[in-house]
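A.B. asks: Pasting a predicted model and its sequence here:
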Amino acid sequence: MRLDKYLKISRIIKRRTVAKEACEGGRVSINGKTAKPGTEVAVGDEIEIRFGDKVLRAEVTRLAEHVKKDEAKEMFQIIENN
């Protein structure tokens, strides 16, 4: 699954265009490497997103094309949020 789509479906980022812009701006990395919006995401990958001086690190635990709002939190596990 594409990174920008995953971020939107998992509701880590609310809009796909915002997720795409974050990736293009170099603020998102997967397993320590800067990622583009089309980078493929797999279960077990570690995603790091930088929002200004804050950093969110999460591990991908599940992939799904469609999920309900309350099930979206099962798609990732937060490692660090500061």
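C.D. replies: Now that the structure is in, tell me what you want to look at.

A.B. asks: rest of the way, CA atoms for contacts and neighbours
C.D. replies: Will do.

A.B. asks: hmm, what's the outermost residue in this structure?
C.D. replies: The C-alpha centroid of the chain is most remote from residue 53, which lies 17.5 Å away (C-alpha atoms, centre = their mean).

A.B. asks: Distance-wise, check it relative to residue 81.
C.D. replies: Counting by C-alpha to C-alpha, to the nearest Å, the gap from residue 53 to residue 81 is 11 Å.

A.B. asks: repeat for residue 27
C.D. replies: 15 Å.

A.B. asks: alright, now check it against this:
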Amino acid sequence: MRLDKFLKVSRLIKRRTVAKDVSDQGRVLLNGKEAKPSTTVKIGDVLDVQFGQRTLTVQIERLTESTRKEDTLGLYTVLKEEARKREEDPFGL
């Protein structure tokens, strides 16, 4: 399955076009390497997705072409969630 489609089906990202844009910006790592939207993902892969000031690390558990909202919990396991600290503003703004 394509990376952008998995991000949408798993509801990590709401829209496939947004998932494509995020991947194109280099904010998604697949097994520690920058991934393009068309990269194929498989069960056991580890994704690092950067959302603004936080990074979510998940492991893919199951792949499916479509899913209901209630069934998304089994698609991945959250391994780590980190919040990055904002850099100090030297001007106090």
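C.D. replies: That came through, no problem. Bear in mind that the values here come from a model prediction, so they are computed numbers and not experimental data.

A.B. asks: Give me the TM-score for this pair.
C.D. replies: Overlay of the two chains. TM-score (TM-score structural alignment, normalised by the length of structure 1): 0.97; 82 aligned residues with a C-alpha RMSD of 0.7 Å.

A.B. asks: Neighbour count for residue 27 and residue 81 of structure 1, which is higher?
C.D. replies: Set side by side, residue 27 of structure 1 and residue 81 show more neighbours around residue 27, with 18 against 11, by other C-alpha atoms under 10 Å.

A.B. asks: nearest residue to that one other than its sequence neighbours?
C.D. replies: Counting by C-alpha to C-alpha, 6 or more residues apart in numbering, residue 50 is the residue found nearest to residue 27 of structure 1 once chain neighbours are left out, at 5.2 Å.

A.B. asks: what's the following helix or strand after the longest helix along structure 2?
C.D. replies: Using DSSP state H, we find that the single longest helix of structure 2 is helix 16-24. Tracing the chain C-terminally past helix 16-24 of structure 2 and defining elements by DSSP states H and E, one meets strand 28-30 next.

A.B. asks: and the very next helix or strand once past that next one, how far from structure 1 on average?
C.D. replies: Per DSSP H and E, the first helix or strand lying C-terminal to strand 28-30 of structure 2 is strand 33-34. After superposition onto structure 1, the mean distance of strand 33-34 of structure 2 to its aligned counterpart is 0.2 Å, using mean C-alpha distance after the TM-score superposition for structure 1.
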